[in-house]
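In: just the structure for this:
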Amino acid sequence: MPVELPASTAHRRGDGNLPYLDEEGFVLRMLRIPADIPVLHDWFTRDYATFWLMQDKTADEIQAIYQALMDSGHATAYLGLRDGRPAFMAECYDPFHDRIRQHYAPQPGDLGMHFFVGPAARPVAGYTRSVFRALMRFMFLHLGARRIVVEPDANNRKIHVLNRAMGFVYDRNVPFEEKIASLAFCTRAQFEHAVQAAPEEVHS
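Out: This next block holds a predicted model:
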């Protein structure tokens, strides 16, 4: 019988086996501070990063934010690479220790997630969806998540399309200090069904 890990360690399951190589060619490793901060600062201050809410942050402020996240004991940031180049950043967190628990009752195996896709070296059709698929597989297969929880800004229409394409089921909108968030959940079975049921759409 599998041993259930304490909720506070869920986001770090499998970290000892990093870097993780995904079937679509992405490599994930833990964020390196301060080495990776210039990359994040460049990404987060670009015009398309509005919903990340860090466009006005300095590199030092971003470093402090991610150092606190990594030191928290209940969240981890990862950098995804493609062909050796930084491609995306993901935050995986334990909902039992996050403000999201004010709006739903976390279950064992729940894992929260935020992700940011950096600018591609060249335009590639379906690039963001391939990043999303790689991250979902990483969380289910490597981190051992049973269910992934997201709470994007209700006004972020693009991410809602992506979330639903990956199998997320939307529950309701909930108030956060800086946004109205849309609470959504996805199990491994829902993710696998979504990818298999609409391969033309998901891989486009």
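
In: please count neighbours and contacts with C-alpha atoms only from this point.
Out: Will do.

In: what ranges does this protein have for its strands?
Out: Per DSSP state E, the chain carries strands over the ranges 20-21, 26-30, 75-82, 85-93, 110-117, 147-150, 169-175, 180-187.

In: okay, those strands in JSON lines with distance to E201 and mean neighbour count next?
Out: Shown next, in JSON lines, are the strands of the chain (distance: least, Cα to Cα, whole Å; neighbours: other Cα atoms under 10 Å):
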{"stretch": "strand 20-21", "distance to E201": "24", "mean neighbour count": "16"}
{"stretch": "strand 26-30", "distance to E201": "20", "mean neighbour count": "21"}
{"stretch": "strand 75-82", "distance to E201": "22", "mean neighbour count": "22"}
{"stretch": "strand 85-93", "distance to E201": "22", "mean neighbour count": "22"}
{"stretch": "strand 110-117", "distance to E201": "19", "mean neighbour count": "21"}
{"stretch": "strand 147-150", "distance to E201": "21", "mean neighbour count": "23"}
{"stretch": "strand 169-175", "distance to E201": "17", "mean neighbour count": "15"}
{"stretch": "strand 180-187", "distance to E201": "18", "mean neighbour count": "20"}
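
In: export those strands as a markdown table, with columns for distance to L40.
Out: Shown next, in a markdown table, are the strands of the chain (distance: least, Cα to Cα, whole Å):
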| stretch | distance to L40 |
| --- | --- |
| strand 20-21 | 20 |
| strand 26-30 | 14 |
| strand 75-82 | 10 |
| strand 85-93 | 8 |
| strand 110-117 | 9 |
| strand 147-150 | 21 |
| strand 169-175 | 27 |
| strand 180-187 | 23 |
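
In: to check against the first, give me the structure of this:
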Amino acid sequence: MREATSTYGQDVDGFGRVTIRPVDPDTDVDLIHGWVSEERARFWGMRDAGRERVAEIYRYLDSLTTHHAWLVHRDGVPVALFQTYEPAADPVGQCYDVRPGDHGAHLLIGPPTTTERGFTGALLDVFLGFVFADPLRRRIVMEPDARNDKAVDRLLRTGFVAGPLIDLPEKRARLMFLDRESFEARR
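Out: Got it, this is the predicted structure:
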């Protein structure tokens, strides 16, 4: 039940071609399991999940109309996993006043293949543009683990505004918001 079956692509000057496509839970499970089971992905919350559990989780996401998983490639090489969701259909929506046009997102950058400066920022900019390509989306909501200083700092540098700390079933999180106007002003 994927939101889209086509691939979104954008050429980024000096960076390459970034494409975003829906995750195929059965085809992509080995890649995703490898990423989410690494220590550096501890905030993703799936380090101890076996391959079949990861496939089961992504099959479940694939069955929803409100939550979606996306695999991001740079010049044909997988580099990131993003998830999007409608906050009103997610536990996070019970922790703040959801506005019309809010759209939630999660980000996991794949294992580094380079120490290239600006890598995460370039991927994040493409993904945010992808989310905001839908004119009904007015604000992106993210909720990184409150202990994940690196993610919070990255989002602040990208233009997100820090919101309150919230308690979700799996973590204490920091709400972060980026409205369409702030995103477009950066471009």
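
In: one step back: please identify which of the strands of structure 1 is closest to M54 of structure 1.
Out: The closest of the strands of structure 1 to M54 of structure 1 is strand 110-117. By Cα to Cα, the value is 11.6 Å.

In: tilt between the closest one and strand 75-82?
Out: Between the axes of strand 110-117 of structure 1 and strand 75-82, defined by axes from the mean of the first three to the mean of the last three Cα atoms, to 10 degrees, the angle is 40 degrees.

In: mean per-residue distance, strand 110-117 of structure 1 to structure 2?
Out: Aligned to structure 2 and superposed, strand 110-117 of structure 1 gives a mean residue distance of 0.6 Å (mean Cα distance after the TM-score superposition for structure 1).

In: quick one: work out the angle between that strand and strand 180-187.
Out: Interaxial angle, strand 110-117 of structure 1 versus strand 180-187 (the same axes, to 10 degrees): 110 degrees.

In: where in structure 2 does strand 110-117 of structure 1 align, residue-wise?
Out: Across structure 2, the stretch matching strand 110-117 of structure 1 (TM-score structural alignment) is residues 102-109.

In: contacts for that stretch, please.
Out: 41, 44, 79-87, 120, 137-144 (Cα atoms under 8 Å, 6 or more residues apart in numbering).

In: quick one: residues contacting the residue in structure 2 that G84 of structure 1 lines up against.
Out: With TM-score structural alignment as the criterion, G84 of structure 1 lines up with G76 in structure 2. Counting by Cα under 8 Å, 6+ apart, G76 of structure 2 touches 17, 19.

In: measure G76 of structure 2 to Q10 of structure 2 for me?
Out: Taking Cα to Cα, to the nearest Å as the measure, G76 of structure 2 falls 12 Å from Q10 of structure 2.

In: need the overlap of contacts for the two.
Out: Counting by Cα under 8 Å, 6+ apart, the shared contacts of G76 of structure 2 and Q10 are 17, 19.

In: now for Y127 of structure 1: which residues touch it?
Out: So Y127 of structure 1 contacts A120 (Cα under 8 Å, 6+ apart).

In: right, I mislabeled it, should have said A151 of structure 2
Out: P144.

In: do the one 4 residues further on as well
Out: When contacts are counted by Cα under 8 Å, 6+ apart, L155 of structure 2 is found next to M176.

In: which one is whichever residue in structure 2 pairs up with W52 of structure 1 nearest to, not counting chain neighbours?
Out: Matched by TM-score structural alignment, W52 of structure 1 corresponds to W44 in structure 2. Distances taken as Cα to Cα, 6 or more residues apart in numbering put V36 closest to W44 of structure 2, at 6.6 Å, once the chain neighbours are dropped.

In: please tell me how far the one you found sits from Y96 of structure 2.
Out: Distance, V36 of structure 2 to Y96 of structure 2, using Cα to Cα: 28 Å.

In: looking at the two now, which is surrounded by more residues?
Out: Legend: neighbour count by other Cα atoms under 10 Å for V36 of structure 2 and Y96, higher for V36 (25 against 14).

In: that one against R47, yeah?
Out: Yes: with contact defined as Cα atoms under 8 Å, V36 of structure 2 counts as touching R47 (5.7 Å).

In: how about E143 of structure 2, what's its partner in structure 1?
Out: By TM-score structural alignment, E143 of structure 2 lines up with E151.

In: surely that match and A181 touch.
Out: Yes: between E151 of structure 1 and A181 there is a contact under Cα under 8 Å: 5.2 Å.

In: about what we covered before: quick one, which of the strands of structure 1 is nearest to R12 of structure 1?
Out: Nearest to R12 of structure 1 among the strands of structure 1 is strand 75-82 (7.2 Å), distances taken as Cα to Cα.
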